[in-house]
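Enquirer: the following comprises the amino acid sequence and a computationally predicted model.
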Amino acid sequence: MVWGLLVLAGIEEVIATIAMKYVNGTKKKLPLVVMTVGFIFSFYCLASAMQVLTAGVAYAVWTGIGSIGITLVGTFWFKEKLHLSQIISLLLILLGVIGLKMTA
């Protein structure tokens, strides 16, 4: 349950970050609302997970999911370039998240 909350927090962080890319000052209301609600929900789920998991593990997993998720979205949705060094770095983040999950 706690790990599900943490995954949900990470996914919601990615959704909120995507919306952030579409915010144009205050001209576009929907992306601003999605971003605000998304980050609030993400922080709520993260805080709930921290009630059981240590802060370091929860935060590292949350940021790892967010980093990998938004990089994949940027690559496939926004057509941003992804270099070999970035792929290796993301794989190291993934290994770290898996290691934290296995040892928590």
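Expert: Good, I have the coordinates.
Enquirer: hey, let's count contacts and neighbours off CA atoms from now on
Expert: Noted.
Enquirer: which secondary structure element contains the residue positioned nearest the centre of the chain?
Expert: Geometric centre of the chain, nearest residue: G66, 1.9 Å, by C-alpha atoms, centre = their mean. Per DSSP states H and E, G66 falls inside helix 55-76.
Enquirer: ok, and here's another one to check against it:
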Amino acid sequence: MAWFVLFVAGVLEVVWSLGLKYTEGFERPVPSVITGVAIVASMGLLAHATRTLPIGTAYAVWVAIGVVGATIGGTVLFGEAMPPRRLAFLVLLIVSIVGLKLTAAP
């Protein structure tokens, strides 16, 4: 269950990181509220997951989900570049996430 909670926390990190672009410096109320709620929920779920998962593993996986999601989201939503080397390093990050999952306790 902790891994599922951590995954949801990571997805919410993607939501808030991409949401920052939509807030326009927190001047747009609706995107700002959505982003704020996603930040709080993401951190809360991360904290919950660390009750049973090692903090280093949980934090690394949470950040990695956010990095991969925000990078792909930035490409899809905002037309940001995705050169082959960037994609290769994202693949390495995903391999690292899988490795952390496979070597972690609970």
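Expert: Received the coordinates, thanks. Quick caveat: nothing in here was measured; it's all calculated off a predicted structure.
Enquirer: just give the TM-score of the two.
Expert: Overlay of the two chains. TM-score (TM-score structural alignment, normalised by the length of the first structure): 0.95; 104 aligned residues with a C-alpha RMSD of 0.9 Å.
Enquirer: quick one: residues in contact with stretch 9-25 of the first structure.
Expert: Counting by C-alpha atoms under 8 Å, 6 or more residues apart in numbering, stretch 9-25 of the first structure makes contact with 28-29, 31-32, 34-39, 41-46, 62-66, 69-70, all of which sit outside it.
Enquirer: filter those residues down to just the buried residues.
Expert: Among those, those classed as buried by 16 or more other C-alpha atoms under 10 Å are 31-32, 34-36, 38-39, 41-43, 45-46, 62-66, 69-70.
Enquirer: quick one: the residue of the first structure most remote from its centre and V34 of the first structure, what's the gap?
Expert: Taking C-alpha atoms, centre = their mean, the residue of the first structure most remote from its mean C-alpha position is K27, at 25.4 Å. Here the distance between K27 of the first structure and V34 of the first structure works out to 14 Å (C-alpha to C-alpha, to the nearest Å).
Enquirer: again with M50 of the first structure
Expert: Distance, M50 of the first structure to V34 of the first structure, by C-alpha to C-alpha: 24 Å.
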